[in-house]
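J.: Just the structure for this:
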Amino acid sequence: MKHLLLRSFLPSGLLVSVLILSGCQATRELSATSKPTAVGDAKPPTKESQAAMTPQQAVSALKAGNERFVSGRPRSRNSLADVKATASGQYPFAVVLSCLDSRVPIELVLDQGIGDVFSARVAGNVLEEDVLGSMEFGCKAAGAKLIAVIGHSNCGAVKGAIDNVELGNLTALLSRIKPAIGQVPGDSQPRTSKNLEFVDHVAEANVRLVMEQIRERSPVLREMLDKGQIGLLAGMYDLSTGRIRFFE
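T.: Below you'll find the model as predicted:
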């Protein structure tokens, strides 16, 4: 209809010019809103790249991944190609223990794809024997160069431990977090789940305790750590920003 109205009032030559200019403007607007990205920019680790990577390089890779996530510039991937590339073998460079919380999809917030990391998730990112055994497999048997333990702000499992929640098998799980409560200085008041600052202090203390437990409870991993074959990295994910504050 717009073009019919223009045709009624404009000479044919001028009409063509107007239509061309309108098309150019639309193209510029489309270009400004849709930025094409290359497909397949990131590739899964190979046996050679995993063997060549150092623990410190693995640390840098996770830190850089979260920075990409926060800045909104994740690497592009061809997931189907990655599925095919990893079908016959996997060579992840890190094992990541994180919370079950649905708001912390750990591979996404670290900008890692298929085949990049082993991911162990459990409420409160607690260290159970199954998780510890998985870490030993990931590092000793499968060649990962780093173990990362990532907690997060406003953690429901931590709140449950603070509130002495008892519910089926959850009771035993929360008991593993409770030692972290005593690690927080007494000046953090009130010491309840309604005090989110206190909750976050307990969550960080829990991460630090898990880091210690990895060394204490696994002779396999302790030996690898002492020899510099693997590294340990801890972090706290902020639910409000998407950023991970790393510490070692």
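J.: make it CA atoms for all contacts and neighbour counts henceforth
T.: Noted.
J.: The protein: helices as residue ranges?
T.: With DSSP state H as the definition, the chain shows helices at residue ranges 2-9, 12-33, 47-52, 55-71, 79-86, 106-109, 129-136, 156-162, 170-175, 178-181, 196-217, 219-226.
J.: As TSV, these with mean neighbour count and distance to Pro92 would be great.
T.: Output for the helices of the chain, formatted as TSV (neighbours: other Cα atoms under 10 Å; distance: least, Cα to Cα, whole Å):
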stretch	mean neighbour count	distance to Pro92
helix 2-9	10	58
helix 12-33	12	35
helix 47-52	14	7
helix 55-71	18	10
helix 79-86	14	10
helix 106-109	19	12
helix 129-136	17	12
helix 156-162	23	28
helix 170-175	17	28
helix 178-181	19	30
helix 196-217	20	19
helix 219-226	16	17
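J.: Second input sequence below; structure requested for side-by-side comparison:
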Amino acid sequence: MCTDHESFALSRRRALGAGLGLASTAFLGGFALPAFAQEALVPPPNAISPDEALKRLLDGNARYVANTPEQKDFSAGRAARTKAQYPFAGLVSCADSRVSPELAFDQGPGELFVVRVAGNFVNDDGLASLEYGVKFLGVPLIMVLGHTNCGAVDATIKVVKNNISLPGHLDDLVSHIKPAVEIALKEKPDNPLDAAIIENVRYNVTELKGATPIISESVESGKIKVVGGLYDLASGKISLI
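T.: Here you go, the predicted structure:
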């Protein structure tokens, strides 16, 4: 009798399991799986050229300026992004709160590898981050992005012209911007700010191209490009320098 009871219970559990399996199949058949569940958990590496990456940035900025951003589902790729990241561009951007690279280029999470510092210059820590982006993340493009009315550049002009020093660690920051400011003061003494902002971008593009074998060899082989850009605070437009 005990054996009969156990057989009945086992059969009942099997029937229940089969019923749940059929119910699950019917449920999934009626509803599409979310995009992140359909895709592989690990996103594919970049299969994009430096020129294509630059076009993607500029197309995104055009949408931003026109106030027609792409609709983004921030939850759709979240599961995939826990496994890996493959940004298509690296950015050296100012820390200015009015400049947000992801917004200005109309890009979502995982698409830009951004190093931010007041004055958008490259120091050792920023360089190490960019080396990582090129060597291990396959970033095909790096942009040094300056912006109009940059306070860090303006402060550096005042320091150089008036031979003054700033408190705390600000003098160290200024020392990285001085080379571009000194060039601008010689060439455009009447309007040094705009000239220094542009020169600072150009200076750091040049420095970055030759700063490390990881980056310089990738530039020489055509694997990556390093370019300069200027963000206009008034219009939101980014122009190549």
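J.: Now tabulate the helices of the first structure in a markdown table and tack on distance to Tyr237 of the first structure.
T.: As requested, these are exported to a markdown table (distance: least, Cα to Cα, whole Å):
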| stretch | distance to Tyr237 of the first structure |
| --- | --- |
| helix 2-9 | 52 |
| helix 12-33 | 30 |
| helix 47-52 | 26 |
| helix 55-71 | 10 |
| helix 79-86 | 25 |
| helix 106-109 | 9 |
| helix 129-136 | 20 |
| helix 156-162 | 14 |
| helix 170-175 | 20 |
| helix 178-181 | 18 |
| helix 196-217 | 10 |
| helix 219-226 | 24 |
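J.: Tell me which of those sits nearest to Phe247 of the first structure.
T.: In terms of Cα to Cα, the element of the helices of the first structure nearest to Phe247 of the first structure is helix 196-217, at 9.4 Å.
J.: Please compute how far the closest one lies from its chain's middle.
T.: Distance, stretch centre to chain centre, for helix 196-217 of the first structure: 18 Å (Cα atoms, centre = their mean, to the nearest Å).
J.: Residues contacting it, please?
T.: The set of residues external to helix 196-217 of the first structure that reach it, using Cα atoms under 8 Å, 6 or more residues apart in numbering, is 124-127, 132, 149-155, 158-159, 162, 177, 179-181, 183-184, 188-193, 221-222, 232, 234-236.
J.: just stretch 237-248 of the first structure next, same as before
T.: 63, 66-67, 69-70, 103-104, 109, 150-154, 232-236.
J.: Go through the helices of the first structure and name the closest to Gly115 of the first structure.
T.: Ranking the helices of the first structure by their distance to Gly115 of the first structure (criterion: Cα to Cα) puts helix 79-86 first, at 6.5 Å.
J.: just how off-centre is that closest one within its chain?
T.: From the chain centre to the centre of helix 79-86 of the first structure is a distance of 20 Å (Cα atoms, centre = their mean).
J.: so what corresponds to Ile197 of the second structure in the first structure?
T.: With TM-score structural alignment as the matching criterion, the partner of Ile197 of the second structure in the first structure is Ala203.
J.: wait, Lys225 of the second structure
T.: The alignment partner of Lys225 of the second structure in the first structure, by TM-score structural alignment, is Gly231.
J.: What count of nearby residues applies to the spatially closest residue to its match that is not a sequence neighbour?
T.: Take Gly231 of the first structure and drop its neighbours on the chain: the residue closest to it by Cα to Cα, 6 or more residues apart in numbering is Leu146, 4.7 Å away. Under the neighbour criterion other Cα atoms under 10 Å, Leu146 of the first structure is assigned a count of 27.
J.: if I look at the residue nearest the centre of the second structure, how far off is Arg14 of the second structure?
T.: Among the residues of the second structure, the smallest C-alpha distance to the mean C-alpha position (Cα atoms, centre = their mean) belongs to Leu112, namely 2.0 Å. Between Leu112 of the second structure and Arg14 of the second structure the distance is 51 Å, computed by Cα to Cα, to the nearest Å.
J.: next one: Ser235 of the second structure
T.: Distance from Ser235 of the second structure to Arg14 of the second structure, counting by Cα to Cα: 67 Å.
J.: in the second structure, which helix has the most residues?
T.: Looking across the second structure with DSSP H, the single longest helix is helix 2-30.
J.: residues contacting Arg176 of the first structure?
T.: The neighbours of Arg176 of the first structure, taking Cα under 8 Å, 6+ apart as the test, are 126-127.
J.: that older thread, look up how far Thr241 of the first structure lies from the residue nearest to Gly231 of the first structure.
T.: Going from Leu146 of the first structure to Thr241 of the first structure by Cα to Cα gives 25 Å.
J.: sorry, back to before: what does the residue nearest to the centre of the second structure correspond to in the first structure?
T.: Match for Leu112 of the second structure (TM-score structural alignment): Val117.
J.: who touches stretch 142-159 of the second structure?
T.: With Cα under 8 Å, 6+ apart as the contact definition, stretch 142-159 of the second structure has outside contacts at 89-94, 96, 99, 118-121, 164-166, 174, 177-178, 181, 192-194, 196-198, 200-201, 204-205, 224-233.
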